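[1] Give me a 3D structure for the following:
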Amino acid sequence: MTVPLSILDLSPISEGADAATALRNTVDLARHAERWGFSRYWVAEHHFVAVAGSSPAVLIGHIASATERIHVGAAAVQLGHTTAVATVESFGILDAFHPGRIDLGVGRSGQRRREANDDRKPPPPARRTEWLEIDGVVVPAPFDIRTLMRNPVLKARMGVLQQPEAKTPDFATQVDDILAMLDGTFTADGHETHVVPGERAPLRPWVFGSSKGQSAEVAGSRGLPFVASYHITPATALDAVEAYRNAFRPSAALPEPYVVVSADVLVADDHDTAVHLASSFGRWVYAIRAEGGAVPYPDPDSFEPLSPEQAEAVRDRTATQFVGDPDEVAHRLDALRRVTDADELVITSVTHDHADRLRSHRLIAERWGIG
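    This is a model prediction of the structure:
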């Protein structure tokens, strides 16, 4: 069974390049993705690091203007750093210019960081320590994100993404507000309030999540599509899919669950070339986890190798990156599709050289048969 294939792009800045080049590369890849048959082109939201996609709505507008048919969306708007009304208004503008092509992805990333920093919360239950393999899909032991979230550099940076003393509503409340704003039933302190543009726009939130927690429950209980991030949290993505399906209640927009699962992918003409191009991936992930955020993507010909201890700290990500020739990667993608019963897969690929990233996407598109 072949399911649709989509792209998630971080607009990564390569070593020796700059943000402007990364953004031009994103638009170039989107143009190619449309020709190659990809269904959607998602852009991420990150701040203060060497990826250029810090403002999804702005970038989506440029991509949609440079393409004709492909859906373009946010993966995802971090609701912990903004408001429901700002989100609906900005995506309402995008839909007005590109009707029917805009996908509104939302996530609770900013809220999760604040919760991890809250020392008043009880400690989480003991974490699974063993690695599993389910029908060809590697499910590693969970990475403890609490250490990352308590990094003082990260805490300081996250603090400037909101107005001083601002308090973010609960994620479920924000999603409910977005739904009410879109369907014209929103009230503010009991007063009928209409969001223009945005109201009655054919937008449907896509909820992005990483575990069996609130995001999966909100997506399921509201009858919304759910995107599980196997590429970031391979240890808990399958649990997230199960929790979403268990919580699902049909909605007017979605009578049955719709599951999308992400994967890190790097394809080359042959296995050895792919392995070489992916060799600096672990160094990049280590910087994200231990050095305050993503650094310019290292050149595989000249990067500093990780120590054994550093390599172990990112083994869950390197072991779950799908690297190889088109047949090898397609086989692993199909296993992920089969195990999760995904309705759609989304791939994210990072390389130092833009030409290698283009080739990776073209090769898997041809092998997957979406063109």
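
[2] From here on, just use CA atoms for contacts and neighbour counts.
    OK.

[3] Identify the residue nearest the residue nearest the centre of the chain in space, chain neighbours excluded?
    Ranked by distance to the mean C-alpha position of the chain (Cα atoms, centre = their mean), the top residue is residue 75 at 4.6 Å. Leaving aside its sequence neighbours, residue 75 sits nearest to residue 44 (Cα to Cα, 6 or more residues apart in numbering; 4.6 Å).

[4] this one as well, want them side by side:
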Amino acid sequence: MIQLSVLDQSAISKGSEAREALSQTVRLAQEVEELGYHRFWMSEHHLESLAHSSPEIMIPHVAAHTKKIRVGSGGVMLPHYSAYKVAENFRLLEALYPNRIDLGVGRAPGGIPIATAALQEYKQTNGDIFPQQVEDLMYYLTGSQQPNHRFPGLKAMPEITTHPQIWVLGSSGGSAGLASSHGLSYAFAQFISGQDGSGVVQHYQNSFQASALQTRPKSLVAFFFVCADTDEEAEWLAKSYDIQFLKVAKGEKIEGVISPEEAAQYRLSGFDQQLIEENRAKVLVGAPSTIKEQILAWKQRYGTSEFMLASMVYDFDVKRKGYRLLAEEFGLK
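    Next up, the predicted model:
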């Protein structure tokens, strides 16, 4: 059985504004819940073209406007923060919305260098602290039973009988190894790397070690997608995606998601065409039956049954329709 989930970045379409994008995020969560999608995650990206960088604030807002869909972070960029504070935030969210909260954590900066510098101002760190932070999260969320920990007996409050699901996010073997050795769920971000991570995910599954939080491996794979009634229409809509990420790769200013009509006017060099072709490894494009065929093929390669889909379609109504068409194709309800 295939499970479909949603990653929403609250992207601002050119000519719109942040408040509208935030409102659309809530509306999308409500609609995909009705359609039968499994999770709704929100990202942390410190970029002007996206309406927010605080999934921990958006999560309770979206959870309050939905009923049962799992809501989470995709993800919290943990090196910017105190693991203890993150654990407290998500323990409180789990208390408010039991068995609905996912805590996805990553080590990427999630933004431009100047934003990273501001987030980590006055923090003294040596080397990669992400693995230790993941261990600390588990410690604070499972009852603080390690007598030799730096902060013995310190718990994330409030004390409750359930805990958020912890997901390690990544696009490399290092993050997969961290998830498997600590007994945590793993989300592979093909929509970021464009690399076939099937070997990484299968290694995670085969080397998984049970933990106090989780006894079996759980994985998902994330793609961008563009779905429409026909392959031809989907290809037209995908022009927005192609030019958006071409500009990112070339370091050009992004003023929001552009329309396919504007994207079609962008003059492309041979190098540009090559970059667009490479970026297409991150996105599923086509009619519902075409994308279903692609997902089923990736299911066999990855050995996983959950796929998380993010959309950068310019028009919100067209974006909603894409999620609806795919849900109907898979018979999610």
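
[5] who's in contact with the residue nearest to the centre of the first structure?
    By Cα atoms under 8 Å, 6 or more residues apart in numbering, residue 75 of the first structure lies in contact with 8, 42, 43, 44, 45, 105, 106, 107, 208.

[6] from what I can see the residue nearest to residue 75 of the first structure touches residue 12, true?
    No. Taking contacts as Cα atoms under 8 Å, residue 44 of the first structure lies outside contact range of residue 12: 10.3 Å.

[7] and these two? which has more neighbours close in?
    Taking neighbours as other Cα atoms under 10 Å, residue 44 of the first structure and residue 12 compare with residue 12 leading, 28 against 22.

[8] how about the more buried one, what's its partner in the second structure?
    Counting by TM-score structural alignment, residue 12 of the first structure lines up with residue 11 in the second structure.

[9] before we move on, the earlier item: same list (the contacts of residue 75 of the first structure) but as TSV, adding distance to residue 36 of the first structure.
    As requested, these are exported to TSV (distance: Cα to Cα, whole Å):
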residue	distance to residue 36 of the first structure
8	15
42	15
43	18
44	21
45	25
105	23
106	26
107	28
208	25
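
[10] coming back round to it: would you mind measuring from the match of residue 12 of the first structure to residue 252 of the second structure?
    17 Å (Cα to Cα, to the nearest Å).

[11] what about residue 169 of the second structure, is that helix, strand or coil?
    At residue 169 of the second structure the chain is in strand, as set by DSSP: H, G, I helix; E, B strand; the rest coil.

[12] same deal with the one 5 residues further on?
    With three-state DSSP as the basis, residue 174 of the second structure sits in helix.

[13] Tell me who's in contact with residue 162 of the first structure.
    Counting by Cα under 8 Å, 6+ apart, residue 162 of the first structure has contacts 81, 82.

[14] likewise residue 221 of the first structure?
    247, 248, 249.

[15] so how much does the longest strand seen in the first structure differ from the second structure once superposed?
    In the first structure, with assignment by DSSP state E, the single longest strand is strand 259-267. Its matched residues in the second structure lie on average 1.1 Å from strand 259-267 of the first structure after superposition (mean Cα distance after the TM-score superposition for the first structure).

[16] quick check: that strand aligns to which part of the second structure?
    If you align by TM-score structural alignment, strand 259-267 of the first structure falls on residues 219-227 of the second structure.

[17] Tell me where the stretch 101-250 of the second structure has helices.
    113-119, 130-141, 173-181, 190-193, 198-207, 231-250 (DSSP state H, counting those that start in this stretch).

[18] Those helices into TSV, with extra columns for distance to residue 306 of the second structure?
    Converted to TSV, the helices of the stretch 101-250 of the second structure look like this (distance: least, Cα to Cα, whole Å):
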stretch	distance to residue 306 of the second structure
helix 113-119	31
helix 130-141	23
helix 173-181	16
helix 190-193	13
helix 198-207	12
helix 231-250	23
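
[19] What residue in the first structure is paired with residue 173 of the second structure?
    That one, residue 173 of the second structure, aligns with residue 212 by TM-score structural alignment.

[20] go on, residue 138 of the second structure?
    Residue 138 of the second structure maps onto residue 179 in the first structure, by TM-score structural alignment.

[21] sorry, back to before: looking at neighbours, which among the contacts of residue 221 of the first structure is most surrounded?
    In those, the most neighbours by other Cα under 10 Å go to residue 248, 24 neighbours.

[22] quick one on the thing from earlier: so which residues make contact with the longest strand of the first structure?
    225-231, 241, 274, 277-278, 320-326, 329, 333, 337, 340-351, 357, 359-361, 363-364.
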